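1. 3D model of this:
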Amino acid sequence: MMRTRLTGSLFDWENIDLITVGTFAALIRVSTYLITICGGGMNPIAFILKNIMITGLLVVLCHKVSRPGVLTLYMLVNYLFSLALTGNMPISVPTLIICALLADLIICYGSRVHRNSAILAGVLFYKLSSVSVGFAWQFLVVREDPRLMLMPLAIVMIGSIGYILGLPVGMKLLKELRHAGIVRN
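-> Below is the predicted model:
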């Protein structure tokens, strides 16, 4: 397989890495839609399972594509999918980019000490900070009565359980994929 590089950009990416990020973004999007549909909508169990799947696959993606900026690129591709499929508002993109860049910094600088822990911390920071940004944006929209945010707060807390449970699931999935030879050390 010929490996060509995308040069002249902020990061030095190979084509296979770009394809992998796009494939994982599509895989995460399709699998979460399937979990939501098969789970009967957005009930708490389906919501937790969806978040476990997202976090687990992000852990595998960060190990498979070990380049700076992988979460930022994932966020941009994922947002383009969301924009095309559901018509999300582009107003939250700048804050999501900041969350992804900070998570990438956590992974880059933490990898000098312990790579697995840095990836787990970066993925957890990315997911919790992006959800917190969305929650804060909704709070600004309904600021005339803060009691309207009690139910979304409960939903965010239930979703956070899925993000935390997804970290060990991602490490177990990574171990199995390494054993199968799909992800290399």
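
2. okay, CA-based contacts and neighbour counts for the rest of this
-> Fine.

3. helices of this structure, start to end?
-> All helices of the chain, identified by DSSP state H, fall at 15-38, 44-64, 70-86, 93-110, 115-141, 150-180.

4. what about the fifth one, distance to the chain center?
-> Here helix 115-141 is found 9 Å from its chain centre; the criterion is C-alpha atoms, centre = their mean, to the nearest Å.

5. just the shortest one next, same as before
-> Chain-centre distance of helix 70-86: 10 Å, with C-alpha atoms, centre = their mean.

6. now swap in the last one and tell me
-> Helix 150-180 sits 10 Å away from the centroid of its parent chain (C-alpha atoms, centre = their mean).

7. tell me what it is packed against?
-> Judged by 3 or more C-alpha pairs under 8 Å, 6 or more residues apart in numbering; DSSP states H and E, the packing partners of helix 150-180 are helix 44-64, helix 115-141.

8. how about stretch 13-25: buried residues?
-> With burial defined by 16 or more other C-alpha atoms under 10 Å, the residues of stretch 13-25 counted as buried are 13, 17, 18, 21, 22, 24, 25.

9. let's compare: structure for the following, please.
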Amino acid sequence: MEYKLAMRQASVLLCIGLQHRDFNFLQGQMKLENQQIMALFNKVMKKFYKHLYAIASKEIESALPRLKDVALEPHSISVEDDLNDAAKKVEDEMRAQTEGLLNPELLQQYAIVGRESDLEKALQNGAGRIPSGGLVSVKSSREMSEKRGKQKDGQESGKRQKKDERGSKSNKKRKH
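-> Modelled structure (predicted):
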């Protein structure tokens, strides 16, 4: 694209740009008013900007990669089938997790250790039914020494509290 300047536009550009003259000098030499000189200068600057912008945009376009045509094709699986497959995968994962939690070896630690007769005796006290609270008490057959040994291994609660010289426990407050 080629831009041509009028003679007056070219003279305004040369006087201001190359000769460093001001508008008062141009007003006397060209016999134009300040507003006319300013209008000519604006038109020259717009043409100059358009020319430089065209050059820069051509250079940028040549450096950019070309866009490839993308062919859109439908999927072979419908959306409903895809959702059903995803739901099955999630359900399988949830089943695997819950089966791991319900492992009989892990639940064995909560099993009632004792004989069937102890459980039957506890149920006979409640007339053969489980009480409404849902709790059944069964007498333990473990020795006290076994229970204390387990507490010392994993817990600090088995330690005795210190007594002061009066014989009362130090962390309890006396009632007056």
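
10. quick one: TM-score?
-> TM-score of the superposed chains, computed with TM-score structural alignment, normalised by the length of structure 2, equals 0.22; 54 aligned residues with a C-alpha RMSD of 3.9 Å.

11. picking up where we left off before, and among the helices and strands packed on helix 150-180 of structure 1, the most buried is which?
-> Highest mean neighbour count among those (mean count of other C-alpha atoms under 10 Å): helix 44-64, with a mean of 23.

12. hey, what's the angle from that one to helix 150-180? Just curious.
-> Calculated by axes from the mean of the first three to the mean of the last three C-alpha atoms, to 10 degrees, helix 44-64 of structure 1 forms an angle of 40 degrees with helix 150-180.

13. hmm, back to that, in JSON lines, list the helices and strands packed on helix 150-180 of structure 1 along with distance to residue 70 of structure 1.
-> Below are those laid out as JSON lines (distance: least, C-alpha to C-alpha, whole Å):
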{"stretch": "helix 44-64", "distance to residue 70 of structure 1": "7"}
{"stretch": "helix 115-141", "distance to residue 70 of structure 1": "11"}
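
14. which among those is found nearest to residue 166 of structure 1?
-> Nearest of these to residue 166 of structure 1, taken as C-alpha to C-alpha: helix 44-64 at 3.9 Å.

15. got the angle between that closest one and helix 115-141?
-> For helix 44-64 of structure 1 against helix 115-141, the angle by the same axes, to 10 degrees is 130 degrees.

16. how about the helices in structure 2?
-> Counting by DSSP H, structure 2 has helices at residues 7-17, 23-30, 34-63, 79-101, 104-107, 116-125, 144-154.

17. can you pull the contacts of residue 48 of structure 1?
-> Residues in contact with residue 48 of structure 1 (C-alpha atoms under 8 Å, 6 or more residues apart in numbering) are 158, 159, 160, 161, 162, 163.

18. and it, how far from residue 155 of structure 1?
-> The span separating residue 48 of structure 1 from residue 155 of structure 1 equals 10 Å under the rule C-alpha to C-alpha, to the nearest Å.

19. picking that back up, can I get the helices of structure 1 in a markdown table with distance to residue 5 of structure 1?
-> A markdown table is the format used below for these (distance: least, C-alpha to C-alpha, whole Å):
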| stretch | distance to residue 5 of structure 1 |
| --- | --- |
| helix 15-38 | 6 |
| helix 44-64 | 17 |
| helix 70-86 | 15 |
| helix 93-110 | 21 |
| helix 115-141 | 24 |
| helix 150-180 | 25 |
